[in-house]
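Asks: Predicted structure and sequence below. I'll ask about it afterward.
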Amino acid sequence: MRTLFLLMLAASAGFVSCSESKTTSGGSGAIVLGDSSMMVTETDSQYLGDRVMDMRPAKAAEPTEEAEVVKTDTAQKPATVEEPVESKTARVEEKPAEAPTGKGLKIDMKDVTLFIPGVEAKGSGTSYSLRNGSLNGKEIRVSGGKVDKISQRYQTVVVAKNNLGTLVLDNLSTTTGWEALRSAGNSYTITGLNENRLAAPRVSPSSIRNAVSREARSSRATRKNEQKWLAAVKNVRSANQKPLSVELRSVMWKIDGKDARGKSFSKQVRVDMPL
């Protein structure tokens, strides 16, 4: 029995030694839960440190103000300003009128020049006296400035004429209002000066006698001739009744326009008729 006990003890020791050898060399044995022999107790402080950092949940990023991004189409062409399309028809520019030439009345008014062909007159500035030709139906040609309108008015006077001579009755006269002349380019036509259509002043027998007596004295007529004049107009009732007639005394034009610098101007000129 003693021998048997020793043999069993030796076998147990060998089995334990073999198990430890396998555990030490392979390290692949399974760990049995609850087996105290498998627990490892470490006492060295250098191996007891926690080398794993604590896991902390990351905070959600706070929203930041960003400039509003406008989504654009990169393929879109930049806006362009359309340029006006030039007309295929050539633009006709107004050329300034050429300086007047030939025979006629030339009126230089600094900002503009007027020229009436076919007449002769003497004077300067804004006052002239007609010497030859007739104004009715003639053209006023403009140069040297831009004229917008030419208006015309005229003055008539009653004239007494017989074998005693001629008396211009200045007290019996009238002046018309301004009327615009018809234009064609840089030319204006003088109209309304027909002898049989001239405006006549209003008269009466007494106004006629007073005008005749006054003019006879101004012309230094004798007392005898003055009485003859009064006798000649004794039965006259109108300005066109012989020996009276209505005559054109003067013609006036008003020129409205702009000079070369674009400044507006208004000028007048007068042409007196021979009586």
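Replies: Okay, I see it.
Asks: use CA for all of it now, contacts and neighbours both
Replies: Fine.
Asks: And the helices in the stretch 1-150 of the chain, which stretches?
Replies: For the stretch 1-150 of the chain, the helices defined by DSSP state H, counting those that start in this stretch cover 2-26.
Asks: show me where it has strands.
Replies: Taking DSSP state E, counting those that start in this stretch, the strands of the stretch 1-150 of the chain run over residues 104-108, 113-117, 120-124, 127-132, 139-143, 146-162.
Asks: Which among the ones you listed is found nearest to D272?
Replies: Nearest of those to D272, taken as CA to CA: strand 127-132 at 4.7 Å.
Asks: Buried residues in that closest one, which are they?
Replies: Residues Y128, S129, L130 are the ones in strand 127-132 that count as buried (16 or more other CA atoms under 10 Å).
Asks: For the first one, give me its contacts.
Replies: Shown in contact with Y128 (CA atoms under 8 Å, 6 or more residues apart in numbering): A121, K122, R270, V271, D272.
Asks: Out of the residues you listed, which end up buried?
Replies: Among the contacts of Y128, the ones that count as buried by 16+ other CA under 10 Å are A121, R270, V271, D272.
Asks: Could you tell me which residues make contact with the third one?
Replies: In this structure, V271 makes contact with S127, Y128, S129, L130, S250, V251, M252, judged by CA under 8 Å, 6+ apart.
Asks: another structure for you, compare them:
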Amino acid sequence: MKQYILYISAISILLASCGGEKSTSKGGAIILGDSSTIVTEKDSQYLKDDILDFEPNNVVSTQSSKADTVVKAAAPVEKPQEPVQQPSKATAAGYSINFGNVKIVFEGIAANDATRQNAEKQDGLSYVIKSGSLAGAKIHVYGAKNATIRQRYQSRLMLNSKSGSVDLRNLGLYTTGWKNVNASKTGAEYVFALTDLNNISFSNVNNAKIKNATDKELRNRRTSKKTIQSWMKEISKTNSANDNPCDIILDNLQLQISGTGADGKSFRKNIRMSA
């Protein structure tokens, strides 16, 4: 009971003190709902908003941007590529002669140097054919511009029959004039066809010349009289180089090959191919 009385007394004292306190040394207390107690600030310097606005914009990472810039700056600038010369197709199979900047190939021919020579430095070259035929053969020229070939050949007459062979060299060699060889061009390759050698010629001869040449050759061999008589009978009606048993043989082919090499210098080679 005493505690209850003390509690009531304390509340009464507090209420009495609040009701009696009307003002302070600095002014009256602010009472909620009383507009006369609300102070409104009019000084502009205290009305400034120094808080930065918050903008919900996406922030771009400067570190990432800088990194991208560095990479782009460091990337090499691509220069226009120069045209790459495609490798030419495989050269023809045959005997090849290298002039340095120019190469020629006798298709289907095997040959040897007739003498010690340097194809790059020498203008006159000589070769001996081991196998293959020049008749209708093709000459491939690589690495040249404005390539041309002129040809001439020398032929000789032989007798070929069941009795054997007789080389009529004592009739001499027949020499043709110079003639241009027809060519075709594919890319940087020239192809010259020796079609004229499919039907070669010889000098005009008659039966008497053929008999005399045959008799002389057989006697140089120390052939028996019986064999000589057999040959004379066989050629009794042979009146020209185109009659049996005559056979016109290619003795050698001479070529003049000219043009401009890859270095821009003109060249001319004289080549002799002996059969």
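Replies: Thanks, I have it. Since the structure is predicted, the reported quantities are computational estimates derived from the model, not experimental observations.
Asks: Just give the TM-score of the two.
Replies: Counting by TM-score structural alignment, normalised by the length of the first structure, the TM-score of this superposition works out to 0.55. Behind it: 178 aligned residues with a CA RMSD of 2.9 Å.
Asks: Looking at the contacts of Y128 of the first structure, spot the one nearest W178 of the first structure.
Replies: Minimum distance to W178 of the first structure across the contacts of Y128 of the first structure is 13.2 Å, recorded for R270 (CA to CA).
Asks: Give the aligned equivalent of Y188 of the first structure in the second structure.
Replies: Taking TM-score structural alignment, the alignment pairs Y188 of the first structure with F192 from the second structure.
Asks: coming back round to it: just the closest of the buried residues of strand 127-132 of the first structure to K263 of the first structure, please.
Replies: Looking across these and measuring by CA to CA, the closest to K263 of the first structure is Y128, at 26.4 Å.
Asks: gap between that closest one and S25 of the first structure?
Replies: 148 Å (CA to CA, to the nearest Å).
Asks: returning to that earlier point: reformat the strands of the stretch 1-150 of the first structure as CSV; add distance to T174 of the first structure.
Replies: Listed next are the strands of the stretch 1-150 of the first structure as CSV, based on distance: least, CA to CA, whole Å:
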stretch, distance to T174 of the first structure
strand 104-108, 26
strand 113-117, 25
strand 120-124, 23
strand 127-132, 19
strand 139-143, 24
strand 146-162, 6
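Asks: Just the strands from the second structure, written as ranges.
Replies: 94-98, 103-107, 110-113, 124-131, 138-142, 145-161, 164-167, 174-175, 179-180, 183-186, 189-193, 246-260, 266-274 (DSSP state E).
Asks: what about K265 of the second structure, how many neighbours?
Replies: K265 of the second structure: 10 surrounding residues under other CA atoms under 10 Å.
Asks: Give me the residue at the spatial middle of the second structure.
Replies: Using CA atoms, centre = their mean, the residue of the second structure that lies closest to the mean C-alpha position is Q86, 2.0 Å off.
Asks: Now for the residue nearest to A147 of the second structure when sequence neighbours are not counted: which residues touch it?
Replies: Computed as CA to CA, 6 or more residues apart in numbering, the closest residue to A147 of the second structure that is not its neighbour in sequence is G259, at 4.3 Å. Contact analysis of G259 of the second structure by CA under 8 Å, 6+ apart lists A144, K145, N146, A147, T148, S266, F267, R268.
Asks: residue contacts, the first one?
Replies: When the contact criterion is CA under 8 Å, 6+ apart, the partners of A144 of the second structure are N101, V102, A188, E189, G259, T260, G261, A262.
Asks: Report the two of the buried ones among the contacts of Y128 of the first structure separated the most.
Replies: Farthest pair in those, by CA to CA: A121 and R270, 11.2 Å.
Asks: that older thread, mind putting the buried residues of strand 127-132 of the first structure in a markdown table, distance to R197 of the first structure included?
Replies: Shown next, in a markdown table, are the buried residues of strand 127-132 of the first structure (distance: CA to CA, whole Å):
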| residue | distance to R197 of the first structure |
| --- | --- |
| Y128 | 24 |
| S129 | 22 |
| L130 | 20 |
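Asks: Quick check: the aligned residue for the residue nearest to A147 of the second structure in the first structure?
Replies: With TM-score structural alignment as the criterion, G259 of the second structure matches G257.
Asks: Can you tell me how far P100 of the first structure is from G144 of the first structure?
Replies: In this structure, P100 of the first structure and G144 of the first structure are 10 Å apart, going by CA to CA.
Asks: swap in K267 of the first structure?
Replies: 14 Å.
Asks: the more surrounded of these two?
Replies: G144 (18 against 14).
Asks: residue contacts, the more buried one?
Replies: P96, A97, E98, A99, D111, V112, T113, A260.
Asks: let's see 10 Å
Replies: Going by CA atoms under 10 Å, 6 or more residues apart in numbering, G144 of the first structure touches 96-99, 108-114, 259-260.
Asks: swap in L250 of the second structure?
Replies: Going by CA under 10 Å, 6+ apart, L250 of the second structure touches 133-135, 153-157, 173-174, 197, 200-202, 274-275.
Asks: Specify which member of those residues is nearest to K233 of the second structure.
Replies: For the contacts of L250 of the second structure, the closest approach to K233 of the second structure (CA to CA) belongs to L157, at 18.3 Å.
Asks: Enumerate every residue touching the closest one.
Replies: L157 of the second structure neighbours (CA under 10 Å, 6+ apart): 166-174, 201-203, 210, 213, 241-242, 246-251.
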